[in-house]
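Student: Sharing a model that was predicted from the sequence below.
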Amino acid sequence: MSQKPEPRGATRQTLSGTTSNKTRLSQPFNFTSYLRDHQSTLLESLMRLVQDPLASIMTVMVIAIALSLPGGLYVGLKNVQSITDQWDNQSVISLYLFADLEDTKALALSHQLSSRSDVLNVMYISKEEGMRYFEQSSGYEQILSALPENPLPIVLQVIPTYDVSVETLSSLEALRTELASAPEVEYAELDAQWLHRLASVLSFGQRFVYALSALLIGAVLLIVGNTIRMAVERRRDEVLVMKLVGATDFYIRRPFLYMGFWFGILGGYWLV
């Protein structure tokens, strides 16, 4: 028995309930309708956020706080670094010579250091000058005057050609070590201990900001992902129906992607 012919232009129904793609594939691509479809999906996803204001506001606030904490810490760290870079501080390396060293040898060492290319100036502080400064700063003039001899050594204050900064700290330390190896020098001190502490604090702060940023970015991704997952669960029946009528995965995924887009935009706007 012959089968009855199908009407012209009709599509064949498949076992899954979806129609054949032959007619749909034969239709030309319409860019205007494509943009209109994206626009309607974008507005629809925004309206869904407005319909659930409490959950949407809480999610947006969590995203804004998570983004503002590492950003604020990073800006503060950069401001501290910029302030320290603008400080015009000359580094001073104090060379404490042996107490029994003669003045002529100390002066010869001073002239020798002044001729170095990495030394800007050398200040010679004799024992008498050091004692007068110590008396004025300590206020024990009578007690110090009763000493049988001056116990202070000759001090050479070496000023390098480069200023003190976090970048030049290693070079200054290397110069201090080299000058301390001189046979006339008993002890050499770099007047940049504060810079050591500052460099350590800035280095720790930078690592802390990076670690906190990674943790908070991961938290934001988990929060947005969990919010979208709950939205998918609420629309589970709608998604199943759309799959039955032949909707593609990209078409089903599109409103949820726009939902994440709106969360990012609103969280960034709240942050600003």
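Tutor: Nice, thanks for sending it over. Everything numeric in this text was worked out from a predicted model, so none of it was measured. Numbers count the residues shown, from 1 in each chain.
Student: going forward, measure contacts between C-alpha atoms and count neighbours the same way
Tutor: Will do.
Student: Name the helix or strand for the residue most central in space within the chain, please.
Tutor: Nearest residue to the geometric centre of the chain (Cα atoms, centre = their mean): Tyr74, 4.6 Å. For Tyr74, the element it lies in under DSSP states H and E is helix 53-86.
Student: Asp37 too?
Tutor: Element membership for Asp37 (DSSP H and E) is helix 31-51.
Student: Off-centre distance for that helix?
Tutor: Averaging C-alpha positions (Cα atoms, centre = their mean, to the nearest Å) puts helix 31-51 36 Å from its chain's average.
Student: try stretch 48-64
Tutor: 28 Å.
Student: what sits up against it?
Tutor: Stretch 48-64 is contacted by residues Val220, Ile223, Val224, Met259, Phe263, Gly264, Leu266, Gly267, Gly268, Trp270, Leu271 when judged by Cα atoms under 8 Å, 6 or more residues apart in numbering.
Student: now the helix holding Tyr74 against helix 31-51, angle please.
Tutor: Counting by axes from the mean of the first three to the mean of the last three Cα atoms, to 10 degrees, helix 53-86 lies at 100 degrees to helix 31-51.
Student: Presented hereafter is structure B, for comparison with structure A:
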Amino acid sequence: MISISVLFLSGCIANLSKGELQKNFYYMENQYCQVIIDSQKASMTDKKAVSGAKKAKSNIDQKVNKLKTNASNRKLNTLIIHYGETTEKALQSYIDEIHGKKSYANAPYKSGQLAATIANTYFNGRHASKLAEVEKISNSDNKKTSHKSHKKAQETNSSSEDSISDSSQSDSDTSESSIPADYSNALKQANYYCNVQNMSEKSIHDQLVSDAGGKFSEDAAKYALDHLNANWNENALKKAKSYQQDMAMSENDIREQLTSSAGEKFTAEQADYAVQHLHDN
């Protein structure tokens, strides 16, 4: 009887490779992104939006349950499970707001933070294919929002939006028409990475010029970084607190993650500041 139970349980346990985990992560990310993309359609109604979000939530939940049986790559696996569960809450927040309710207000922000952490730490900054389309929506000057929660999912909160807007307006005395479009777009993306995802200067640069990222020129990336109103110490601190709260990492692990070339790419001084202020209120 015991041997049969052991055989049954062993048959339920998966051993997923890093590549397979990456596919699961991209699948979840694309599910969430598709809801945001669909919300921009002129034909989108509240009923259709709720139906699409519920379907995406269910699809992500199935992947999360599958990952909970995985016995390999435990650290990455746990992080992707946490991302999936947080993204389900973000989708529920979207549904509830359409119905005039409030729930999981911070879930979209945490979902974006976790996605950035996973992509930057394990997949060389590469995200799911649909994220680029969502970023175009987020950075569009003429964006039209069908639902308030979509705006929250893109920009996470009003303070981030104000920070981005203020930075964009104050960082250049030159008229907008005289700035090359690529430079302006690079700055918009850099503001998003800086103020919403709390990325380091090096990570933002690499994301802007990467063939898997913004594909901007070095000159456009330099312009964007030169015109950012950034506090890199505070970005490092926000990342550190995310690692502490979401992954229960030790201070030494947090410092290594912050400075790692395969991680967040902050300077040693910025990482030291973050760890020193980790327990501040």
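Tutor: Looks like it arrived, so ask away. What you are looking at is a predicted structure, and each value in this text was computed from that prediction instead of being measured.
Student: Can you calculate the TM-score here?
Tutor: The TM-score (TM-score structural alignment, normalised by the length of the first structure) is 0.21; 93 aligned residues with a Cα RMSD of 5.9 Å.
Student: From the contacts of stretch 48-64 of the first structure, list the buried ones, please.
Tutor: Among the contacts of stretch 48-64 of the first structure, the ones that count as buried by 16 or more other Cα atoms under 10 Å are Val220, Ile223, Val224, Met259, Phe263, Gly264, Leu266, Gly267, Gly268, Leu271.
Student: Which residues are in contact with the last one?
Tutor: Okay, so that is Leu271 of the first structure. Ala64, Ile65, Leu67, Ser68.
Student: What distance do you get for the last one to Gly76 of the first structure?
Tutor: Taken as Cα to Cα, to the nearest Å, the spacing of Ser68 of the first structure relative to Gly76 of the first structure amounts to 12 Å.
Student: And the second one, by the same measure?
Tutor: For Ile65 of the first structure, the distance to Gly76 of the first structure (Cα to Cα) stands at 16 Å.
Student: Have a look at these two and say which one is more surrounded.
Tutor: Set side by side, Ile65 of the first structure and Gly76 give different neighbour counts by other Cα atoms under 10 Å, the larger being at Ile65 (17 against 13).
Student: Once you drop chain neighbours, what's closest to that one?
Tutor: Closest residue to Ile65 of the first structure apart from its sequence neighbours, by Cα to Cα, 6 or more residues apart in numbering: Leu271 at 7.4 Å.
Student: do Met242 of the first structure as well
Tutor: Using Cα to Cα, 6+ apart, the nearest residue to Met242 of the first structure is Ile252, at 7.5 Å.
Student: my guess is the one you found is in a helix, correct?
Tutor: Yes - assignment of Ile252 of the first structure by DSSP: H, G, I helix; E, B strand; the rest coil places it within a helix.
Student: was I right about it contacting Glu238?
Tutor: No - Ile252 of the first structure is beyond contact range of Glu238, at 9.6 Å (criterion: Cα atoms under 8 Å).
Student: Looking at the two, which one has more neighbours?
Tutor: The neighbour comparison of Ile252 of the first structure against Glu238 (other Cα under 10 Å) goes to Ile252, with 16 against 13.
Student: Quick check: the gap between that one and Val75 of the first structure.
Tutor: Ile252 of the first structure is 40 Å from Val75 of the first structure, where distance means Cα to Cα.
Student: now Ile143 of the first structure
Tutor: Separation of Ile143 of the first structure from Val75 of the first structure (Cα to Cα) stands at 53 Å.
Student: Assumed Leu156 of the first structure was part of a strand.
Tutor: Yes - Leu156 of the first structure sits within a strand when classified using three-state DSSP.
Student: and the gap between it and Asn121 of the first structure?
Tutor: Applying Cα to Cα to Leu156 of the first structure and Asn121 of the first structure gives a distance of 10 Å.
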